[in-house]
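Chemist: Sequence isn't available, so here's the structure alone:
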């Protein structure tokens, strides 16, 4: 798109109208978008069009329409977090990540759907309803950045924001066939993180390909005084990242993160991807990823953050939250100071064991989702390969275990699974090894694109089934002004 603006093949206004037309036609079937700021977006697109005509774009994203996860503030729009009590919570100013995107010239079009307060891997809530998968709207899009992932897969917008605690970027990216990047804790400043010294929750970019993701990352990375985990770094930290030399890449892999239950279909799909990669890299070896008591450690750290956010005094009422948030708060109330101390000690041991076990490897490959996509009417899979899930988020262990190390992780689309829906490959990097991970991801993206078996899929939105009768949302698509004549020749393609 930026190249099109530069060569005047089309304008930011043309692209915005094409996006709005596509959203109006297809969003009712998947419900990825929630609230809109169309008039402001049109005015900003018109101003961007004038800047490009004059050869004076204001930044690297000038004129690009974006979506913002409905847990991040956009001035003038509600930040509901999917909670009925927050319907009227109109943001007075942009969140830092949004402010940086807008400063780079991006145009916010809409908010994207989430589970209530981001709790869970299924983007359904009592305010906006459920988000369906663009490949089959009867199936989940994932969460908590499910609306962002679905909007990208449906080509509603070229870029969207996300966040990740236990897999909220990676899981929906895998299910919807897009790219989701969880950076190291020092990369994207997160000054609204409730527990400011914890590396569990991070913000990150989502896109349909690596070039778009890197374009967005260059505008949002950087330190902020409100986030103690960030420190000033080179502004060009993510400029000019080359694709890694596959022939020199040292790859480790684990199909179950040590001991997790994995659906046989997922194991087979993952093994096929490893076999496709192995002939092209220097080494491709299994690695023991049973690093410690990862699940109990995450339980305590996650519950700690939920108590900090929703029950800091110990006197809050669980009635104002949905069952997932209430479960986390109740779990937090059950832990002691000694439990918390143990969890922080164990997280440190896990990080050090990970460093030792992965010595000699540049990246570690894993599946992202342990089961094929399931119906969005189901909150979570109660059982995986014969193992019962003891809490609603246990099925996210493939991603939340990776969160414990504090390092970068990314999910790349790699064709389809046996069910015909996208299959996402998760890649872990070394702590603060973000640039190296992104370089490896660029190389692997190129490798996957060279084969029909692993090439990213594109959903056929014209074949979408009608939305289920109970997929309801007060706002499912924006009105398109009667005098607007969308240019159907404009393709909502790559941001670059």
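Modeler: Cool, the structure landed. Quantities reported herein were computed from a predicted structural model and do not represent experimental measurements.

Chemist: use CA for all of it now, contacts and neighbours both
Modeler: Fine.

Chemist: which residues are contacting stretch 347-366?
Modeler: Here stretch 347-366 makes contact (Cα atoms under 8 Å, 6 or more residues apart in numbering) with 249-257, 270, 287-289, 291-292, 294, 297, 398, 404-406, 425-430, 436-437, 440.

Chemist: switch the cut-off to 7 Å
Modeler: With contact meaning Cα atoms under 7 Å, 6 or more residues apart in numbering, stretch 347-366 is reached by 249-255, 291-292, 297, 404-405, 425-429, 437.

Chemist: State the distance from residue 13 to residue 43.
Modeler: Distance of residue 13 to residue 43, computed by Cα to Cα, to the nearest Å: 9 Å.

Chemist: sorry, that was for residue 396
Modeler: 41 Å.

Chemist: In terms of helices and strands, where is residue 181?
Modeler: Applying DSSP states H and E as the criterion places residue 181 in strand 179-182.

Chemist: Can you get me the centre-to-centre distance for that strand and its chain?
Modeler: Offset of strand 179-182 from its chain centre (Cα atoms, centre = their mean, to the nearest Å): 5 Å.

Chemist: Tell me the secondary structure of the closest residue to residue 331 other than its chain neighbours, please.
Modeler: Sequence neighbours aside, residue 303 is the residue nearest to residue 331 in space, at 6.1 Å (criterion: Cα to Cα, 6 or more residues apart in numbering). Classification of residue 303 by DSSP: H, G, I helix; E, B strand; the rest coil places it in helix.

Chemist: got another, please set it beside the one above:
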């Protein structure tokens, strides 16, 4: 086994320990991951902007700081890739849109500046659908990102480039965003971990919609412990985000070990009747004994998601209108049809639709809160479908059920976005054809640490994260 393959298969936590102990240098780690990008990226198209020279220079600086006896940041020497919707000073940020094909910002998004301040080393940017719209990663600027477990299929989205980069060992850490499932769906499709934190847990700046609670930023990695490490480095209050949660992010460095005896878990195999592919349900059902072995009590139960569909579509449309009305007005010909549809929905919907959406969301949160007093966690599918052909822009039907729009097949993701509860996708197994399936675990309101503990226990019991894709010949 080569040094490159060894380093690229190590977790971020393990790499951090080896670097801190002086057994590995940041230069060795970054060099190995750059070599992995050279080998894998032509097959999957996950990293769309690469700065190898800048990464090696930053690694050399990191090694010099360590040699000089300076305190090491949480992410010291660890390579990271940023979603191409986050600003990166001096590095192209396209949002997957022809409008921004050559845009080079002068500042970092807050999450990027926090990652860099913690010692992470930027390798480059990861692919996403245009403006992050949809759970299939393709755009006119860079093309599509392919699933490393089957190159004929999609890696999911909208943080699809991040998930594919992690799965192939091109980076141990990645960031992303999630409105309707964009940190969770690609994690499920690519056998990695994606956490949708509570709104405000990872502050967002700059943003056109600072009071928008549907869209969150969050961490992705191959293990739950690595996700917790990245969350600890990126969470914490910031006065520029009015939703920022003022709690010490160091709590996410606390132990992930916990006794789950007697804990009640609600199992919702279809989230209350959503059309779901049988292979997805089967993969989850096979893993239910894991929770029983942990001592937990798993019961079939699901909160009432009545009104969630109309509420999410109305509020999503409003957010798209706030963010992209000017782009639609001035450059309609450069926008994909689904972005146009979403913006126009926001601009043209009746005020009564938004009013009702807020009423329905309030009622849903109240029902969810009551439900979660009985159950500490919920489990169910991340995505209602398996990875599908990369040429297919969206899912038009699941079984006999026709989908009404381009994100209708992601209700298993956006139902939970609407409630604001933290949710995580963890590898749950593979189909007979070798396709990954993730399990979605939902925690109580703002209880990310407990959520990470259950996710960690499940991961340790199953070890599916270790099953890496094979590099094509």
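Modeler: Okay, I see it. Predicted model only: the values in this text are computed from it and were never measured.

Chemist: What is the neighbour count of the residue nearest to residue 331 of the first structure?
Modeler: 22 (other Cα atoms under 10 Å).

Chemist: does it really touch residue 327, like I thought?
Modeler: No: under the criterion of Cα atoms under 7 Å, residue 303 of the first structure is not in contact with residue 327, lying 8.9 Å apart.

Chemist: which non-adjacent residue is nearest the residue nearest the centre of the second structure?
Modeler: In the second structure, the C-alpha nearest the mean C-alpha coordinate belongs to residue 183, at 1.8 Å (Cα atoms, centre = their mean). Computed as Cα to Cα, 6+ apart, the closest residue to residue 183 of the second structure that is not its neighbour in sequence is residue 194, at 5.1 Å.

Chemist: How about the contacts made by residue 328 of the first structure?
Modeler: Residue 328 of the first structure touches 303, 306, counting by Cα under 7 Å, 6+ apart.

Chemist: Which residue in the second structure occupies the aligned position of residue 166 of the first structure?
Modeler: With TM-score structural alignment defining the correspondence, residue 166 of the first structure maps onto residue 180 in the second structure.

Chemist: helix/strand/coil for the residue nearest to its match when sequence neighbours are not counted?
Modeler: In this structure, residue 180 of the second structure finds its nearest non-sequential neighbour in residue 414, 4.1 Å apart by Cα to Cα, 6+ apart. The assignment at residue 414 of the second structure comes out as helix when based on three-state DSSP.

Chemist: Would you check that residue 414 of the second structure makes contact with residue 183?
Modeler: No: counting by Cα under 7 Å, residue 414 of the second structure sits too far from residue 183 to count as a contact (11.3 Å).

Chemist: ok, the residue of the second structure most remote from its centre to residue 61 of the second structure distance?
Modeler: Seen from the C-alpha centroid of the second structure, the residue lying at the greatest distance (Cα atoms, centre = their mean) is residue 68, 35.7 Å away. Plainly put, residue 68 of the second structure is 10 Å away from residue 61 of the second structure if you go by Cα to Cα.

Chemist: mean shift of the host helix or strand of residue 459 of the second structure relative to the first structure?
Modeler: For residue 459 of the second structure, the host element (DSSP H and E) is helix 448-462. Mean deviation of helix 448-462 of the second structure from its aligned counterpart in the first structure after superposition (mean Cα distance after the TM-score superposition for the first structure): 1.6 Å.

Chemist: Tell me the residues of the first structure aligned with that helix.
Modeler: For helix 448-462 of the second structure, the aligned range in the first structure is residues 434-448, judged by TM-score structural alignment.

Chemist: what comes up buried for that stretch?
Modeler: For stretch 434-448 of the first structure, burial by neighbour count (16 or more other Cα atoms under 10 Å) applies to 434-445, 447-448.
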